[in-house]
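**Student:** this is the structure alone, sequence omitted:
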C-alpha cells in the first residue's frame, strides 16, 4: 500500500472574523444585555479624563474600555511589559487571548465583565460561558469563544446597533480596544492582543487610576487630531 497520503498536511484552520463593534455605550449595552447581564448596570461615555468630568460618571465604576488607534511603538512597549518577569499578575485575573478578527471591542467587554463576576448581575448565556471557561488558559478560552454561537449572536446584536454602517467582518479596522479593571488591589490593562495582562500597580478606584493610565497611553501620540474614546461600566443611567 502506498504511504503517499501520510505526508498530506491537514487543511489550515480558517480564521474567524466578527463585524467590528462601534465604540458606543448603546452598542455595548446591546451586547451585554443580550448575553444575560442585568439592566441595573451598563456602559456610559466618559467625556473627559479630568477630575471634574470624571465626577459626572455613574459610580461605582467596575471597569473602563479604551478605544485608541494602532501604534507600533505602544504595541511593542506593551508586549515587552506583558512578557517581563517584573509584570506580576494575580492568578485571579480573568484574561482571554483575541483570536477572532475584529473582535477587540467585544473582547474588552469580556475582560470588563470577567474581572467583575462576583459584583455584577450576570446570568444566562454569559454565566454559562464563564462557568465553562473560567479555569481554562487564555488561549483555550479563546478557542471556546470561537465555537460559542450564543456569544457570537450577542456580539452581532451590538454590531448592528452602531450609528454608522458596519464594515464587513474581515475589513481592516483603524482602532483597537483594551479594558482596565482592578483585581486584588492592582489595576490591570487587559488587551487580548498582548501575551497577558499588564499590571499597572496598586489602585483602589478604577475610574481615577484608569484615567491616569489612559492619559499615559494617549501621551504616546503626538498627533492632536487622533481620536480616542473611553467608556465606563457602572450603574445603568436608566436606573
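**Tutor:** Received, thanks. Being a predicted model, the structure only gives us computed values, none of them experimental.

**Student:** only C-alpha atoms from now on, for both contacts and neighbour counts.
**Tutor:** Noted.

**Student:** just give me the neighbour total for residue 165.
**Tutor:** By the other Cα atoms under 10 Å criterion, the neighbourhood of residue 165 contains 10 residues.

**Student:** now do the helices in the chain.
**Tutor:** Using DSSP state H, the helices found in the chain span residues 25-35, 51-54, 72-83, 104-114, 124-133, 138-147, 149-159, 206-218.

**Student:** deepest-packed of those helices, please.
**Tutor:** Ranked by mean neighbour count under mean count of other Cα atoms under 10 Å, these are led by helix 104-114, which reaches a mean of 24.

**Student:** can you give me how far it is from the chain middle?
**Tutor:** Between the mean C-alpha location of helix 104-114 and the chain-wide mean there is a distance of 3 Å, by Cα atoms, centre = their mean, to the nearest Å.

**Student:** okay if I get the helices of the chain as TSV plus distance to residue 182?
**Tutor:** Shown next, in TSV, are those (distance: least, Cα to Cα, whole Å):
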stretch	distance to residue 182
helix 25-35	20
helix 51-54	17
helix 72-83	16
helix 104-114	10
helix 124-133	18
helix 138-147	18
helix 149-159	24
helix 206-218	6
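
**Student:** can you tell which of those is closest to residue 165?
**Tutor:** Across the helices of the chain, residue 165 has its closest neighbour in helix 149-159 (9.6 Å, Cα to Cα).

**Student:** tilt between the closest one and helix 104-114?
**Tutor:** Using axes from the mean of the first three to the mean of the last three Cα atoms, to 10 degrees, the direction of helix 149-159 lies 120 degrees away from that of helix 104-114.

**Student:** can you work out which other helices and strands pack against helix 149-159?
**Tutor:** Using 3 or more Cα pairs under 8 Å, 6 or more residues apart in numbering; DSSP states H and E as the contact definition, the elements that helix 149-159 packs against are helix 25-35, helix 124-133.

**Student:** got another one to weigh against that:
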C-alpha cells in the first residue's frame, strides 16, 4: 500500500507546474463575511479550494410559478435537513471559532485526552492559567491577498517527521488546522479512526493528504455536524461563484493594468474572509501549519518556551493588519483536565497504598487512630474514573510526594497524618473530575441544541404574519422606532 502511494507521488510530480498555478489561484476564493464580535466569536472561516468542485446536491429547483409549475425555492430551502442528506452532501460548511464546537469535533473523531480552550488575551498570565501542557494554537485571522506572497519561491519541502495536510476544498480550514496539530502530538491518543487515517497518509505529500482528508466521509460528516440546509446552499453557491470566476480567468488570462486607487477601491468593496491556521512545536522547532501554503514553515527553535516563539509570530501578523481591523481569535489545544486529574488520582492512590502497607507492618491497629476517612474502593475508582488497579500500580508519584513519604515514614503518627492529608486531596481531585465531566455534558447539551434548525419555524411564522396582513405594520413600527432613537 505504501509503495503504491509513493508511486502515485512520483507520477503526480510530473504535473507540479500546472497544479501549482491552480493551487495559487484558488487561494483568492474567499468569503465576504464580517465577524459579530471583536474577540473572534462567530467568525466565519476562510474558504479556499484547490480546484473547482460541484457539490450542489441540495440546491432547490428554479421557480417557475408563473406557469403554475415548479416548487417554491424558499420553501424548499426551509425544509429541515435530514441526517441522510447531511451524510450524502460532499461539501464543507464554515465553522465558528467556538471551543465547544471544536471539542465536540475532537470527541467525535475519537480524541479524548485533549481539549480546546479560548485564549482571551495574549498575556503570559492568561496562558499560564490554561491546562498544561499546551499542545498547539489555532489562530483565526483575516486573510488578505498579500498573504499569498509570504511563501518563498522555493520553500523547504515538508519533512517526514511533520504531518501536514493542505486545504484542498472550500471551508475545511478549521478541521485541517485541528488535525495538523493533533497528528503531530505523540502524547495525544488519537483513537482508532484517526490512527488509521494517519498511517495511511503518512507517506503522502501534503496536497494528497489534504485530498484524502477532504474525501474522508467520517471526518467531513463530523465537521458538518451543525450544518443547516441554508449553510449548505450558501456553500454550494460560493463554489458555483468560484467555478465561474475560475472559468472566466481561464478563458481571459490577460488582465488589465490595475492602479493603486482601483486596487484600494476593490479591496474596500470585497471584504476578505477569515482563515484558520495552526502553530505547534515538533521535535524542538515551532511550526506554522497553514493549509493554504504548499509546505509548513519552520519558525525556529522552540527552546524552553515554544509559546513565546509562536506568540511573537502571531503578534507580528496582527500588526500587519489595518489599525481599525483587529478582529481575530486564538484557541489553544491543551491536555484534557480529565486525563490530568485521573493521573493525579492514580498517583494519590499509589501513595495511600504505600502508606497503608507501611502502617500495617509497623502498627497493625493503626486505623483506630484515624479520623474515619474511607479509602475509595477499587470498583468505585474503576466505575467513575476508569482507573484499573494496574493503572494505579504504574502511576509514579512526583519526586516531592515521594520526599514527603520518606520524611513521614520515620514514625507511625506522621504516616497517619499524611494518610489523612492524601485522602482529603483525593476527595478534592474527585470533585474537580466531576466538575469537568459536568462541563463536557454541558458542551454536549449545547451541541445538541445547536443541531436544531429553527429556520423552518421562523419562516412559517413570518409567512403567517405576512398572510395575515400584519407584517407591513410590524416593519413600519420598527422603522419608526429606529428613527426616533
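**Tutor:** Yes, it's here. Please read all numbers here as calculations on a predicted model, not as lab measurements.

**Student:** before we move on, back to that, to residue 192 of the first structure, which of the helices of the first structure lies closest?
**Tutor:** helix 104-114 (6.7 Å).

**Student:** what stretch of the second structure does the closest one fall on?
**Tutor:** Equivalent residues of helix 104-114 of the first structure are located at 173-183 in the second structure, counting by TM-score structural alignment.

**Student:** ditto for stretch 136-147 of the first structure
**Tutor:** When stretch 136-147 of the first structure is compared against the second structure (TM-score structural alignment), it corresponds to residues 204-215.

**Student:** which residues touch that stretch?
**Tutor:** When contacts are defined by Cα atoms under 8 Å, 6 or more residues apart in numbering, stretch 204-215 of the second structure is touched by residues 5-6, 9, 158, 163-169, 172, 176, 201, 219-220, 294-295.

**Student:** could you do stretch 81-90 of the first structure as well?
**Tutor:** In this structure, residues lying in contact with stretch 81-90 of the first structure by Cα under 8 Å, 6+ apart are 183, 184, 194, 195, 196, 197, 198, 199.

**Student:** okay if I get the residues you listed as a markdown table plus distance to residue 72 of the first structure?
**Tutor:** Supplementary listing: the contacts of stretch 81-90 of the first structure in a markdown table, determined by distance: Cα to Cα, whole Å:
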| residue | distance to residue 72 of the first structure |
| --- | --- |
| 183 | 28 |
| 184 | 30 |
| 194 | 13 |
| 195 | 15 |
| 196 | 18 |
| 197 | 18 |
| 198 | 17 |
| 199 | 20 |
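
**Student:** out of those residues, which comes closest to residue 237 of the first structure?
**Tutor:** Within the set of these, residue 183 lies nearest residue 237 of the first structure; the separation is 24.8 Å, counting by Cα to Cα.

**Student:** now do the aligned partner of that closest one in the second structure against residue 180 of the second structure, distance only.
**Tutor:** Under the alignment (TM-score structural alignment), residue 183 of the first structure maps onto residue 282 of the second structure. Distance check for residue 282 of the second structure against residue 180 of the second structure: by Cα to Cα, to the nearest Å, it reads 11 Å.

**Student:** over to residue 479 of the second structure?
**Tutor:** Noted for residue 479 of the second structure: a distance of 49 Å to residue 180 of the second structure, by Cα to Cα.

**Student:** residue 313 of the second structure now?
**Tutor:** When distance is defined by Cα to Cα, residue 313 of the second structure is 18 Å away from residue 180 of the second structure.

**Student:** just residue 11 of the second structure next, same as before
**Tutor:** From residue 11 of the second structure over to residue 180 of the second structure (counting by Cα to Cα), the distance is 25 Å.

**Student:** the strands in the second structure, which residues?
**Tutor:** In the second structure, the strands defined using DSSP state E lie at 114-118, 134-142, 274-282, 285-289, 297-301, 329-335.

**Student:** could you dump those into CSV with distance to residue 362 of the second structure and mean neighbour count added?
**Tutor:** Rendered in CSV, the data for the strands of the second structure read as follows (distance: least, Cα to Cα, whole Å; neighbours: other Cα atoms under 10 Å):
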stretch, distance to residue 362 of the second structure, mean neighbour count
strand 114-118, 43, 23
strand 134-142, 44, 24
strand 274-282, 49, 26
strand 285-289, 52, 22
strand 297-301, 53, 16
strand 329-335, 40, 22
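
**Student:** could you dump those to CSV with distance to residue 54 of the second structure?
**Tutor:** As requested, these are exported to CSV (distance: least, Cα to Cα, whole Å):
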stretch, distance to residue 54 of the second structure
strand 114-118, 33
strand 134-142, 26
strand 274-282, 22
strand 285-289, 27
strand 297-301, 31
strand 329-335, 31
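
**Student:** of those strands, which is nearest residue 251 of the second structure?
**Tutor:** Shortest separation from residue 251 of the second structure across these is recorded for strand 274-282, at 28.6 Å, computed as Cα to Cα.
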